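> okay, here's the prediction I keep looking at, along with the sequence it came from:
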Amino acid sequence: MPKSFIESYTFEKRQKLWSNIIERELAVVLVAEGDEGLSGFLCFGQPKTLKGTDVYDLSSIYIDPDKIGVGIGQLLYDKCENMLRTLNAEKVSLWALDSNERALNFYTKQGFTPTGESNKEQADDVVLNDIELAKVLSA
């Protein structure tokens, strides 16, 4: 992702976004904390276009770079999937950059497969290719 795009996503913008999501209960936010503070988070919910269905969207997962590889992402995802199964969710989907091999490997390990849907975004002079992955939860 272009550095200028990341830098334009200021603390104030992120704070406003996440405050809105949490205060208005637009999604479920799971947080992993350790002795040193926040280690990671995961966010999921139902997009407006899918309200009233059994389809959910995993919209965000972030792990502190110093904590990647120690199982925090797995713990957050396991909790998410358990909650989705309790809600009788039929399917969960997500979008990921096609160049993010670490994330794609993680999602594949969880049972996600590409749906064939893709989306291109322009960020400065860089084209970002997003692909959709999904996992069926109910038999």
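Noted; the coordinates are in hand.

> make it CA atoms for all contacts and neighbour counts henceforth
Noted.

> which strand or helix spans the most centrally placed residue in the chain?
Closest residue to the average C-alpha location of the chain: Ser60 at 2.5 Å, with CA atoms, centre = their mean. Using DSSP states H and E, Ser60 sits within strand 55-63.

> now swap in Leu42 and tell me
Using DSSP H and E, Leu42 maps to strand 37-45.

> try this one side by side with the last:
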Amino acid sequence: MLLRAATPEDALGVARVHVRAWQTGYRELLPHEYLANLHPEERAQRYDFANDDPRRPKTIVAIDDDAVRGFATIAPAHDSDTTDDGELCALYVDPDRWGQGIGIALISAARNRLIELDYHYARLWLLVGNARAARFYRADGWAPDGIVRTETIWGVSVDELRYRRSL
């Protein structure tokens, strides 16, 4: 498996992983009709992997068998109560590859990149009820900090719990 920065050519592969992970991981948390209508081709158009602005999200991809098998996206945290935290904006692995260490490799690479960017703390937002992801993040040293928000993601309103950890 190769971990590297995403390029514009990775957009469709990242979108395929993103959509499949949502359709599998959130099937008990989001409406079926909504998940069934997610399309990688549409999602791929939203990514901007060519932007070099350090204030913009950066994505790391996991490549295996010449295909994107997972990705992690980091950025400066955008919460109003933060001044210098980094954020893990997304971490998704193709459901066919769950349990094979890809998520662990990606979260480690994301943490290392946040440290390189001189962040001392990181945060992420987790969909309330996502027990699998909560176990994964807790095992990696993340903990809820008590902040909850309602967010609209891809047009669906969801409740999210913020997690934080030191780097």
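Sure thing, it's come through. Note that the coordinates shown come from a computational prediction; the quantities given were computed from them, not determined experimentally.

> quick one: TM-score?
The TM-score (TM-score structural alignment, normalised by the length of structure 1) is 0.82; 132 aligned residues with a CA RMSD of 2.4 Å.

> still on that earlier bit, how much does the strand holding Ser60 of structure 1 stray from structure 2?
On superposition with structure 2, the average gap between strand 55-63 of structure 1 and its aligned counterparts reaches 0.8 Å (mean CA distance after the TM-score superposition for structure 1).

> what does that strand contact?
Under the contact criterion CA atoms under 8 Å, 6 or more residues apart in numbering, strand 55-63 of structure 1 has outside partners 39-47, 50, 72-73, 84, 89-95.

> so it corresponds to what in structure 2?
Strand 55-63 of structure 1 corresponds to residues 85-93 in structure 2, going by TM-score structural alignment.

> hang on, Ala15 of structure 2 is in a helix, isn't it?
Yes - Ala15 of structure 2 forms part of a helix when assessed by DSSP: H, G, I helix; E, B strand; the rest coil.

> pull the number of nearby residues for the aligned partner of Leu124 of structure 2 in structure 1.
By TM-score structural alignment, Leu124 of structure 2 lines up with Leu94 in structure 1. Applying other CA atoms under 10 Å, we find 20 other residues in the vicinity of Leu94 of structure 1.

> got it, and Ala96 of structure 1?
Residues within reach of Ala96 of structure 1, counting by other CA under 10 Å, total 20.

> residues contacting it?
Taking CA under 8 Å, 6+ apart, one finds 103-104, 130-133 in contact with Ala96 of structure 1.

> may I see those arranged in CSV, with neighbour count and distance to Lys67 of structure 1 as well?
Putting the contacts of Ala96 of structure 1 into CSV (neighbours: other CA atoms under 10 Å; distance: CA to CA, whole Å) gives the following:
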residue, neighbour count, distance to Lys67 of structure 1
Ala103, 14, 14
Leu104, 20, 18
Asp130, 18, 25
Ile131, 19, 25
Glu132, 18, 26
Leu133, 21, 24
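
> before we move on, the earlier item: just the angle for the strand holding Ser60 of structure 1 relative to strand 37-45, thanks.
Computed by axes from the mean of the first three to the mean of the last three CA atoms, to 10 degrees, the angle separating strand 55-63 of structure 1 from strand 37-45 equals 160 degrees.

> ok, back up a step: mean per-residue distance, the strand holding Leu42 of structure 1 to structure 2?
Mean for strand 37-45 of structure 1 is 0.7 Å (mean CA distance after the TM-score superposition for structure 1).

> can you list the residues that contact that strand?
Outside strand 37-45 of structure 1, the residues touching it (CA under 8 Å, 6+ apart) are 26-33, 56-64, 67, 72-73, 76-77, 80.

> hmm, Lys120 of structure 1 is touching Val126, no?
No - contact between Lys120 of structure 1 and Val126 fails when scored by CA atoms under 8 Å: they sit 10.1 Å apart.

> mind listing what the residue lying farthest from the centre of structure 2 touches?
Computed with CA atoms, centre = their mean, the residue of structure 2 farthest from its C-alpha average is Glu33, at 22.5 Å. Contacts for Glu33 of structure 2 (CA under 8 Å, 6+ apart) come out as none.

> structure 1: which residue goes with that one?
By TM-score structural alignment, Glu33 of structure 2 lines up with Ser4 in structure 1.

> how much space between whatever residue of structure 1 lines up with Arg162 of structure 2 and Asn119 of structure 1?
Under the alignment by TM-score structural alignment, Arg162 of structure 2 pairs with Glu132 in structure 1. Here the criterion is CA to CA, to the nearest Å. By it, Glu132 of structure 1 lies 8 Å from Asn119 of structure 1.

> I am finished for the moment; much appreciated.
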